[in-house]
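Undergrad: sequence and predicted model, in that order:
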Amino acid sequence: MILPGATIGILGGGQLGRMLAIAAAQLGYRCHAYDPNPGSGAAEVCAEFTCAPWIDRNALGLFAAACDVVTFEFENVLAGPLAAIPPGKLWPPVKALEVAQDRLHEKAFAESCGGRPAPYAAVDSAEDLAAAIERIGTPGILKTRREGYDGKGQWRIDSPRDAEGLRLPGPNLIYEGFIHFAAEFSVILVRGADGEVRFWDSPHNVHRSGILTTSALPAPPAVVEQVPAARALAGRIAEALDYVGVMTCEFFATDAGPVFNEMAPRVHNSGHWTIEGAETSQFENHVRAICGLPLGDSRTVAPRVAMENLIGRDVERASAILAEPGAHLHLYGKAEAREGRKMGHVTRIGR
């Protein structure tokens, strides 16, 4: 057990790391962020900050030596250099990072745990893409296997003609068949070092231009009836990875049952509502799990909860939001409100 007063290392300096550090401070921990970006939002609320490249094994080793436990706030951290962090000091384990970093491996891993992803195929050339389209059909989405988030690194293909003359950005792509679904939802769980698992209620997620817009509870019946099967799969994935911490799996609710979309081995945007909407937030329970503390109650505390991302110029509504009863505003300290950039979120608690 890692007791309050110890230092938690956070790989990544974005808003998730920022909120992790805030939750850790409430429990009496110090945080040390590591990020190549000198403008790290997490660094603003951490006791210490290391600004160094992901490939700098020496800097990672010194960072790890200064921390009692290390975690990460996004999955695009390079896995190889993390060998500089001693085994048992990094949670979730590196294997979870390796699986989630590659969409092809991720879907195959979910299948090995009994999950059902959308039909998919590896694409390394124009010929591979043509063969994938012939086998899977259209519409579909061509994606980079690694990196890419919030709609980046994705190209929709509505007919075989769309693929003709398409300049592929390189090899290591994946083509996924389009899924007809009633709703999107996520399963957010926390798993302790002793194997105890707790789930939060699954929110109904709505995306716009590939970016999560809202996560709301209660979810519609189409989601609620598929949550047990989705939870069972997420639990098997966590067990197979010997997972410790918060993990999120995203699903499509379809006529044939839940279809696995992707996993995030970290706290997740669709769980931001838990800060005010649950007995224990995803951020606090992640800290509890990686430090070996008892897990907190994950029950929802209000009949209606809705989280809305503030994207780009949405942040200009901040003053109006503060005047709303039951609205809880979180801004991430980002100076430039670019299109598609998450500037903050608001959670509305309703009776």
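TA: Looks like it came in fine. Numbers count the residues shown, from 1 in each chain.
Undergrad: could you use CA atoms for every contact and neighbour count after this?
TA: Will do.
Undergrad: now do the strands in the stretch 151-300 of the chain.
TA: 154-157, 173-177, 183-191, 197-199, 204-208, 211-217, 245-254, 257-264 (DSSP state E, counting those that start in this stretch).
Undergrad: need these in TSV with distance to residue 107 and mean neighbour count, can you?
TA: What follows is those, written out as TSV (distance: least, C-alpha to C-alpha, whole Å; neighbours: other C-alpha atoms under 10 Å):
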stretch	distance to residue 107	mean neighbour count
strand 154-157	17	18
strand 173-177	10	24
strand 183-191	16	26
strand 197-199	22	19
strand 204-208	20	17
strand 211-217	21	21
strand 245-254	12	24
strand 257-264	7	22
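Undergrad: to residue 7, which of those strands lies closest?
TA: Residue 7 sits nearest to strand 245-254 of all the strands of the stretch 151-300 of the chain, at 16.5 Å, using C-alpha to C-alpha.
Undergrad: and the angle from that closest one to strand 257-264?
TA: Relative orientation of strand 245-254 and strand 257-264, computed by axes from the mean of the first three to the mean of the last three C-alpha atoms, to 10 degrees: 150 degrees.
Undergrad: now the helices: where do they sit in this structure?
TA: For the chain, the helices defined by DSSP state H occupy 15-26, 57-65, 94-101, 103-112, 126-136, 160-163, 221-224, 227-240, 274-277, 282-291, 318-322.
Undergrad: for residue 343, find the nearest of the ones you listed.
TA: Nearest of the helices of the chain (C-alpha to C-alpha): helix 15-26, 8.9 Å.
Undergrad: comparison target, given below:
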Amino acid sequence: MKIGILGAGQLGRMLALAGYPLDLDFVFLDPATGACAAPLGEHIHADYVDEHALTELCVSVDIATYEFENVPAKTAEFVAARIPLLPPPNALDVAQDRLSEKTMFDRLGIPVPRFMPVATREALEIAVRNVGLPAVLKTRRMGYDGKGQAVLRTPEDLDRAWAAIGGQPLILEAFVPFERELSCLAVRGKDGELRFYPVVENVHRDGILRTSTPKLDDPLQAQAEDYARRICEQLGYVGVLAFEFFVADGQLLANEIAPRVHNSGHWTIEGAECSQFENHLRAVAGLPLGSTALRGPSVMVNFIGDVPPNAELAAIPGVHIHHYGKSPKPLRKVGHATVTAADDDALQTRLAALQALVAQVNAGA
């Protein structure tokens, strides 16, 4: 089977690495020159709205998926009219608009922070009166890793925030003084079977994910699974879906979904019986789903800006290195490592050694 992937970033790269042992081949469509997944398959170098290139993709593959959630809706519709595109385009459509996303959560009875749409400077004043301060003003579309948002703590912050991101569709959300950030990764097959990985505790800095740690027997596992199930069934979902939550007062508040494999699931390559990447491919290809069970204690550490030297990384027991084939650049995700161990004490020792290396690299940047 040949699978088309819209996008050829690191997620596409890891999908292909998981797919070749299953005898799957890949064709990527991505406008970027030197896209990091390109060496792992055929690369159609074209814009996402190039209908000639999209037609070339459709006639050369059996099914298609995406690793980039901002694929234009027009592109998804074009592909889905010709070959199976999974997850379904409606999932992409909802996830691309924070207002549509939050409205769906609310409609399905999934708790969310207070929110209001904002279209004008005057509407921002009204939203602040209703939502309260502190709050976060976000673009409804695009924006990731902390981009496209501004924190409002006092009324004096409104002008600054509007100058930075105003003049486009926005959403104001109540600021959540969260205790933890969790994500739940679900995978749903074509037959409707749903499996869940252990919830993951995430740590962000500067809006960028730094570490993800799977938590066995977390008290919020069942609640997270219930909410993810509602989303998957509502959307008729097929593939891996990531659902990100804030934990406030011991309860989950929905933040956002990602209709694709997700950074907080990279630990599954070494830490789970079947990785999120293999399970996504199994799902969209109509194969039986693999086990989502945890193999043992593990944690994922992102490499931001640059990767520590291979020799020093490889000297730490239990460290599994993943380069993305990207050139170093400040605040760019250029790779990650998964740390594994037989017990939590050994895991923490190895993690501390890895983070010390990462700190050295960041200090020298």
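TA: Good, I have the coordinates. Since this is a predicted model, take the numbers as computed values, not measurements.
Undergrad: quick one on the thing from earlier: most tightly packed of the helices of structure 1?
TA: Highest mean neighbour count of the helices of structure 1: helix 282-291, a mean of 27 (counted as mean count of other C-alpha atoms under 10 Å).
Undergrad: got a list of contacts for that one?
TA: 1-3, 19-20, 23-24, 69, 71, 91-92, 190-193, 244-246, 267, 271-272, 274-275, 294-296 (C-alpha atoms under 8 Å, 6 or more residues apart in numbering).
Undergrad: how about the helices of structure 1 in a markdown table, adding distance to residue 49 of structure 1?
TA: As requested, these are exported to a markdown table (distance: least, C-alpha to C-alpha, whole Å):
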| stretch | distance to residue 49 of structure 1 |
| --- | --- |
| helix 15-26 | 12 |
| helix 57-65 | 9 |
| helix 94-101 | 22 |
| helix 103-112 | 31 |
| helix 126-136 | 43 |
| helix 160-163 | 45 |
| helix 221-224 | 41 |
| helix 227-240 | 30 |
| helix 274-277 | 25 |
| helix 282-291 | 18 |
| helix 318-322 | 29 |
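Undergrad: figure out which of these is closest to residue 151 of structure 1.
TA: Per C-alpha to C-alpha, nearest to residue 151 of structure 1 of the helices of structure 1: helix 103-112, 14.1 Å.
Undergrad: what is the closest one packed up against?
TA: Applying 3 or more C-alpha pairs under 8 Å, 6 or more residues apart in numbering; DSSP states H and E, we find helix 103-112 of structure 1 packed against helix 94-101, strand 257-264.
Undergrad: tabulate these (a markdown table), appending distance to residue 53 of structure 1.
TA: Converted to a markdown table, these look like this (distance: least, C-alpha to C-alpha, whole Å):
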| stretch | distance to residue 53 of structure 1 |
| --- | --- |
| helix 94-101 | 18 |
| strand 257-264 | 22 |
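Undergrad: so which of the ones you listed is nearest residue 160 of structure 1?
TA: Across these, residue 160 of structure 1 has its closest neighbour in strand 257-264 (23.2 Å, C-alpha to C-alpha).
Undergrad: where in structure 2 does that closest one fall?
TA: Counting by TM-score structural alignment, strand 257-264 of structure 1 pairs with residues 251-258 of structure 2.
Undergrad: and the matching stretch, how far from structure 1 on average?
TA: Aligned to structure 1 and superposed, stretch 251-258 of structure 2 gives a mean residue distance of 0.4 Å (mean C-alpha distance after the TM-score superposition for structure 1).
Undergrad: what's in contact with that stretch?
TA: Contacts of stretch 251-258 of structure 2 (C-alpha under 8 Å, 6+ apart): 69, 95, 98, 101-102, 105, 110-113, 220, 223-224, 241-247.
Undergrad: out of the strands of the stretch 151-300 of structure 1, which is closest to residue 340 of structure 1?
TA: strand 211-217 (7.6 Å).
Undergrad: in structure 2, what stretch matches that closest one?
TA: Counting by TM-score structural alignment, strand 211-217 of structure 1 sits on residues 208-214 of structure 2.
Undergrad: returning to that earlier point: so which of the strands of the stretch 151-300 of structure 1 gets nearest residue 347 of structure 1?
TA: Between residue 347 of structure 1 and these, the tightest spacing by C-alpha to C-alpha is seen for strand 211-217, at 9.3 Å.
Undergrad: quick one: map residue 224 of structure 2 onto structure 1.
TA: In structure 1, residue 224 of structure 2 lands on residue 230 (TM-score structural alignment).
Undergrad: now that match, nearest residue through space, not along the chain?
TA: residue 258 (6.2 Å; C-alpha to C-alpha, 6 or more residues apart in numbering).
Undergrad: cool, thanks, signing off.
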